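**Q** this one's sequence-less:
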């Protein structure tokens, strides 16, 4: 299937694409919104609806995780002994750095569930909603906006260079996540271990 036929298919079934975007962003913070932003530049998708679907999905996903962490925290530590240290790490991270972490955690691969559950354990919901909404707006605007920008860039240069630019951005983000994530984990690990013992002894 060539690109033109694929775009025609997307435009014909765009309501399903918006649903897919919502489900995808509810589950994770991967690169699909960037692709959707790029496709919206061709007119096959509506730019505003792409923003709306991604925003609703990612905010719903983070709040679901918050309430799971809030309501089931003691059970999570008993049911998932392998995941428990990571959940405790997320809770301690939010407790100590929530003001900075919540607006930015979607940009770090693999932290959506970890931070969402941790926030439910260590933060009140009103504060979480405000900081998380700021983070959702930043992430959606950046991802969809970069995708749209790559399409605009592709009009002026060879399309493969636009793809190289996108891959470079993703590679830099992944490298920053690995380097900063390791340092943050090393710093927080003693606090997380202490918190883990405390959480495990909470009443169910």
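**A** Yes, it's here. Only a predicted model underlies this, so the values are computations on that prediction, with no experimental measurement involved. Numbers count the residues shown, from 1 in each chain.

**Q** C-alpha from now on. contacts and neighbour counts both.
**A** Will do.

**Q** which one's the longest helix in the protein?
**A** Of all segments of type helix in the chain, defined using DSSP state H, the longest is helix 159-200.

**Q** so what secondary structure elements neighbour the helix or strand containing residue 116?
**A** Secondary-structure assignment from DSSP states H and E places residue 116 in helix 112-122. Applying 3 or more C-alpha pairs under 8 Å, 6 or more residues apart in numbering; DSSP states H and E, we find helix 112-122 packed against helix 47-79, helix 84-104.

**Q** A further structure is provided below for comparison with the first:
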């Protein structure tokens, strides 16, 4: 029996129960060429199902990797052939405004191939990674290599962590929920300290 998925993962239970590997491949694929879909979330949920014996973790990892690479390459093709005109016309439907796109493209151009790897782990950049690579003129083979490395690391990390959690996910989630208030308070204190420090530095310079 599949384990109950807690918190933000719960809504994916019917999708995984009915469609299994197809759901993993489809959601990861469409997320990676700009469609706002829960690709990372479904990978984690599928890993949990695999840890509980409902799916095969190797199949989950292989399908997610292939979907991630193909999805980003579709994004690259969109960016390379349609360029900025496509992004400016349709980008707002996936929350990619011209200003956001320009900032992302400048950041992408400065950092080159390594950002393709890092972007896989950053919400927002993961979805438009391939499109920006295409519009910025990165050679396709270079993009393909760095994109495959990023996809392998991303799938390997989340599939492994979720698989290890497996049937114990409810207990783990309960423990996280128990301490999340303390974590939020600590984060608030750190942010406040950072703001105060910046203000004091600016005041000292003036």
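**A** Thanks, I have the structure now. Nothing here was measured: the structure is a model prediction, and the numbers come from that model.

**Q** would CSV of the helices and strands packed on helix 112-122 of structure 1 with distance to residue 133 of structure 1 and mean neighbour count be doable?
**A** Putting those into CSV (distance: least, C-alpha to C-alpha, whole Å; neighbours: other C-alpha atoms under 10 Å) gives the following:
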stretch, distance to residue 133 of structure 1, mean neighbour count
helix 47-79, 7, 20
helix 84-104, 8, 21
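
**Q** what's the match for residue 49 of structure 1 in structure 2?
**A** Under the alignment defined by TM-score structural alignment, residue 49 of structure 1 is paired with residue 59 of structure 2.

**Q** OK, contacts around its match?
**A** Counting by C-alpha atoms under 8 Å, 6 or more residues apart in numbering, residue 59 of structure 2 touches residue 21.

**Q** what about 10 Å?
**A** 21, 50, 65 (C-alpha atoms under 10 Å, 6 or more residues apart in numbering).

**Q** tell me which element the second one is part of?
**A** Secondary structure here is read from DSSP H and E; on that basis residue 50 of structure 2 sits in helix 39-51.

**Q** sorry, back to before: JSON lines for the helices and strands packed on helix 112-122 of structure 1, including distance to residue 180 of structure 1?
**A** Below are those laid out as JSON lines (distance: least, C-alpha to C-alpha, whole Å):
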{"stretch": "helix 47-79", "distance to residue 180 of structure 1": "22"}
{"stretch": "helix 84-104", "distance to residue 180 of structure 1": "12"}
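
**Q** distance of the match of residue 49 of structure 1 relative to residue 131 of structure 2?
**A** When distances are taken as C-alpha to C-alpha, to the nearest Å, residue 59 of structure 2 and residue 131 of structure 2 turn out to be 27 Å apart.

**Q** could you dump the contacts of residue 59 of structure 2 into JSON lines with distance to residue 172 of structure 2 added?
**A** As requested, those are exported to JSON lines (distance: C-alpha to C-alpha, whole Å):
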{"residue": "21", "distance to residue 172 of structure 2": "25"}
{"residue": "50", "distance to residue 172 of structure 2": "16"}
{"residue": "65", "distance to residue 172 of structure 2": "26"}
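
**Q** now structure 1: which of these match?
**A** Checking those against structure 1 (both residues aligned by TM-score structural alignment, their matches' C-alpha atoms under 10 Å), the contacts still present are 21, 50, 65.

**Q** roughly how far does the last one sit from residue 88 of structure 2?
**A** What that stands for is residue 65 of structure 2. For residue 65 of structure 2 relative to residue 88 of structure 2 (C-alpha to C-alpha), the value is 29 Å.

**Q** picking up where we left off before, nearest to residue 200 of structure 1, out of the helices and strands packed on helix 112-122 of structure 1?
**A** Evaluated over those, closeness to residue 200 of structure 1 peaks at helix 47-79, with 6.0 Å, by C-alpha to C-alpha.

**Q** quick one: that closest one to helix 159-200, angle?
**A** For the pair helix 47-79 of structure 1 and helix 159-200, the angle between their directions (axes from the mean of the first three to the mean of the last three C-alpha atoms, to 10 degrees) equals 30 degrees.

**Q** got the angle between helix 47-79 of structure 1 and helix 32-40?
**A** In this structure, helix 47-79 of structure 1 runs at an angle of 170 degrees to helix 32-40, with the same axes, to 10 degrees as the basis.

**Q** helix 47-79 of structure 1 vs structure 2, average distance?
**A** If you overlay the two and look at helix 47-79 of structure 1, the average distance to its match in structure 2 is 1.2 Å (mean C-alpha distance after the TM-score superposition for structure 1).

**Q** equivalent analysis for stretch 130-143 of structure 1, please.
**A** By mean C-alpha distance after the TM-score superposition for structure 1, the fitted stretch 130-143 of structure 1 averages 0.4 Å away from its aligned residues in structure 2.

**Q** read off where that stretch ends up in structure 2.
**A** Stretch 130-143 of structure 1 lines up with residues 145-158 of structure 2 when matched by TM-score structural alignment.

**Q** mind listing what's buried in the matching stretch?
**A** Neighbour-count burial for stretch 145-158 of structure 2 flags 146-155, 158 (criterion: 16 or more other C-alpha atoms under 10 Å).
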